[in-house]
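Engineer: structure for the following, please:
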Amino acid sequence: MTLETLFAIIVFLMMAIVGTDITRGQLDASLRMRRALAGGTLGQLVLLPMLALLMIWLLQPHPALAVGLLLIAVSPGGVLSNYYCSVARLNVAFSIALTAVSGVVALAAMPLLFAALVPAALGLEAFRVPVGEMTARLVLFLLLPVALGMALRHRFPAVFERGRRLVRVFGFSLLAVFLALLFADQREAVAALFGEAVVLTAGFTLLALLAGWVSGRVLSLDPGDRLVLAIEFGVRNAGIAALLAVTTFQQREFAVFSAFFVLLQAPLLLIAVMLRRRLADSPDPGLRVG
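Structural biologist: Okay, the predicted model is just below:
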């Protein structure tokens, strides 16, 4: 079995697990927030690619990291955002709805945005962007497995409710295996690009969080939902970005930034959400947030 095939299987399973975490009730409740969902999704499509271009123009990173950042910026929201919102005791249903909607929109938006961004960031002759092939892979490894997971959840709700923690642990285990395989395969590139990747990840994450918070204010969301939107802006579907890098473009080096992004971003966001949770649990009313 090739590494590309193994990556594809892992990403398919991870996206199916995402689907098992989506219930009809959660979506129905969040879809009532149509303005917030539409505005939040549009904000991601417009602001995140602009922030990626800004980072590339300012820092002039290695081309592999630049392409990796562009793939991350145009990717849909990542399922880890739902976990971070759960830890912070925020509106998880809103986070799940944002992740689901951005995933559907990505089927059309991601290939087109990436095709437009590459010339702007790397020059007109950088490389050909196969829009049709990207779209087909997104349908196969994003829409199809999520729909399958939702169907299984609908058919066996009690099973998935009882085994929710086990399913989540399995999903995190798949992510860990994915990162380990990618780092092992690209260990030389990982060592060479580590410093630049840290700066890019930290800079893009902070700018994305700020953009999400400001978007929430523009949409007149309450403070808690602004935090949800900020987290959703910051957390991207690195698995899809990496899979496209190694299959559609056949450049494993492009996927290195996706692995860095997940690994380096996690401590930043976990510290932030744990701090928010502690403040929310504080008995002093003056310290409460959201």
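
Engineer: for the rest of this, base every contact and every neighbour count on C-alpha atoms.
Structural biologist: Will do.

Engineer: and residue 288, how many neighbours?
Structural biologist: Using other CA atoms under 10 Å, the number of residues around residue 288 comes to 14.

Engineer: surely it touches residue 280?
Structural biologist: Yes - between residue 288 and residue 280 there is a contact at 4.9 Å, judged by CA atoms under 8 Å.

Engineer: what sits against residue 68?
Structural biologist: Neighbouring residues of residue 68 by CA atoms under 8 Å, 6 or more residues apart in numbering: 241, 242, 245, 254, 255, 256, 257, 258.

Engineer: to compare against the first, here's another:
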Amino acid sequence: MDQSIALTVGLPVALAIIMLGLGLSLTPDDFKRVLTYPKAVIVALFCQVVLLPALCFGLCYVFALPPELAVGMLLLAASPGGTSANLYSHLAHGDVALNITLTAINSVLAIVTLPLIVNGALLHFFNDGQVLPLQFDKILQVFAIVLVPVIVGMILRHKAPGFAHRMDKPVRAFSLIFLFAVVILVAVTQWKVLLGSLGAIGGAVLVFNLLSLGVGYVVPRLVGINAKQATAIGMEIGIHNSTLSMAIAMSPVLLNSPQMALPSAVYGGLAFITAALFGMLVSKQAQRAG
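Structural biologist: Sure, this is the predicted structure:
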């Protein structure tokens, strides 16, 4: 891969800006709110951190994915929910406050769980003794690029709420533009690989996306969580932060693998369609129940 300044510096800086924007939208109350509905948060975290990676691991074998794509799938599964989950949850009449709380907790928790899951995937799927690209020094880099900007954003919101409010829309717009730019970059640099494995990637990503939405809604309902909170959990788990996972995969200072970004690139476009359909479905069910 071309070790250009645009990738070596640009990707981490862009990722840091995105995470800064997330921090600008969070407050300490978003973390404290876990005490209001601990059951919903615990169930959501179990689905996000344990159940989905396990299901994703199985899908990699069902679809016989090559190692790079399998690791890319696990990277996607380990990524926290995207901030757009809040919007989709609102449109589907979910508990948006719960979404915000889960986004806050997942963003911090992913600093630990994401490197662990990705390292485990690298160890398992690349069993040739190669040096792992995401060892302890890389974990520190993920920490610096992801968590530190979130903390800075939260401090800015507390110290300068007016500035945080003004920056919200520009940062969100930047995040969307960056998502499209990375998808295009992945498609251009990996066009032949994408065409050659689109059937496997597309099928695996679609099934994983549907499982994410389904597990996020059905499991909470099975344990007695109300439909509004289950909708929020379904959106939070069903819309993974593909921008984050693509940036980590593509960045030369992290995984440095455009092929590992392919599942997230496909997922980035697909998830918004399935989430909209999922939202319509649960909204109709809620109306019939009401």
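
Engineer: related to what we said a few turns ago, the contacts of residue 68 of the first structure in helices, which ones?
Structural biologist: 241, 242, 245, 254, 255, 256, 257, 258 (DSSP state H).

Engineer: closest to residue 48 of the first structure out of the contacts of residue 68 of the first structure?
Structural biologist: Within the contacts of residue 68 of the first structure, the smallest distance to residue 48 of the first structure is 14.4 Å, found for residue 241 (CA to CA).

Engineer: which residue is the nearest non-sequential neighbour of that closest one?
Structural biologist: residue 71 (5.4 Å; CA to CA, 6 or more residues apart in numbering).

Engineer: counterpart of the one you found over in the second structure?
Structural biologist: Under the alignment by TM-score structural alignment, residue 71 of the first structure pairs with residue 75 in the second structure.

Engineer: the helix or strand where that match lies vs the first structure, average offset?
Structural biologist: Using DSSP states H and E, residue 75 of the second structure sits in helix 67-78. For helix 67-78 of the second structure, the mean deviation from the first structure after alignment is 1.4 Å (mean CA distance after the TM-score superposition for the first structure).

Engineer: for the very next helix or strand once past that helix, buried residues please.
Structural biologist: Toward the C-terminus, helix 67-78 of the second structure is succeeded by helix 84-91 as the next helix or strand (DSSP H and E). Buried residues in helix 84-91 of the second structure, counted by 16 or more other CA atoms under 10 Å: 84, 85, 86, 88, 89, 90.

Engineer: and which of the residues you listed is nearest to residue 225 of the second structure?
Structural biologist: residue 89 (15.7 Å).

Engineer: touching, that closest one and residue 97? I think so.
Structural biologist: No - assessed by CA under 8 Å, residue 89 of the second structure is found out of contact with residue 97, at 9.7 Å.

Engineer: isn't residue 4 of the first structure up against residue 246?
Structural biologist: Yes - with contact defined as CA under 8 Å, residue 4 of the first structure and residue 246 form a contacting pair (6.3 Å).

Engineer: who's more crowded, those two?
Structural biologist: residue 246 (20 against 16).

Engineer: the nearest residue to the more buried one once chain neighbours are set aside: neighbour count?
Structural biologist: Leaving aside its sequence neighbours, residue 246 of the first structure sits nearest to residue 252 (CA to CA, 6+ apart; 4.8 Å). Using other CA under 10 Å, the number of residues around residue 252 of the first structure comes to 20.

Engineer: counterpart of residue 252 of the first structure in the second structure?
Structural biologist: Per TM-score structural alignment, residue 252 of the first structure is aligned with residue 258.

Engineer: do residue 153 of the first structure as well
Structural biologist: Match for residue 153 of the first structure (TM-score structural alignment): residue 157.

Engineer: for its match, pull up the helix or strand it's in.
Structural biologist: Assigned by DSSP H and E, residue 157 of the second structure falls in helix 148-159.

Engineer: hmm, the match of residue 71 of the first structure is touching residue 243, no?
Structural biologist: No - between residue 75 of the second structure and residue 243 there is no contact under CA under 8 Å: 11.5 Å.

Engineer: roughly how far does residue 183 of the second structure sit from residue 249 of the second structure?
Structural biologist: Distance from residue 183 of the second structure to residue 249 of the second structure, counting by CA to CA, to the nearest Å: 12 Å.

Engineer: no wait, residue 25 of the second structure
Structural biologist: 25 Å.

Engineer: who has more neighbours out of these two?
Structural biologist: residue 249 (24 against 20).

Engineer: wait, what's in contact with the more buried one?
Structural biologist: With CA under 8 Å, 6+ apart, residue 249 of the second structure has these contacts: 72, 255, 256, 257, 258, 260, 261.

Engineer: make CSV out of the residues you listed and add distance to residue 103 of the second structure.
Structural biologist: Putting the contacts of residue 249 of the second structure into CSV (distance: CA to CA, whole Å) gives the following:
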residue, distance to residue 103 of the second structure
72, 21
255, 24
256, 26
257, 26
258, 26
260, 24
261, 22
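
Engineer: most widely separated two among those residues?
Structural biologist: The span of the contacts of residue 249 of the second structure, defined through CA to CA, is set by 72 and 256 at 11.6 Å.

Engineer: which position in the first structure pairs with residue 95 of the second structure?
Structural biologist: Residue 95 of the second structure maps onto residue 91 in the first structure, by TM-score structural alignment.

Engineer: could you count how many residues lie near its match?
Structural biologist: Using other CA under 10 Å: residue 91 of the first structure sits among 17 other residues.

Engineer: one more: residue 67 of the second structure?
Structural biologist: Residues near residue 67 of the second structure, counting by other CA under 10 Å: 18.

Engineer: same deal with residue 160 of the second structure?
Structural biologist: Neighbours of residue 160 of the second structure (other CA under 10 Å): 13.

Engineer: tell me who's in contact with it.
Structural biologist: Going by CA under 8 Å, 6+ apart, the list of residues near residue 160 of the second structure is empty.

Engineer: what does residue 162 of the first structure give?
Structural biologist: Taking CA under 8 Å, 6+ apart as the definition, residue 162 of the first structure has no contacts.

Engineer: which residues touch the closest residue in space to residue 122 of the second structure that isn't next to it in sequence?
Structural biologist: Using CA to CA, 6+ apart and skipping the chain neighbours, the partner closest in space to residue 122 of the second structure is residue 71 (6.3 Å). Residue 71 of the second structure is in contact with 118, 121, 122, 125, 260, counting by CA under 8 Å, 6+ apart.

Engineer: ok, the residues you listed in the first structure, which still hold?
Structural biologist: Contacts conserved in the first structure for these, counting by both residues aligned by TM-score structural alignment, their matches' CA atoms under 8 Å: 122, 260.
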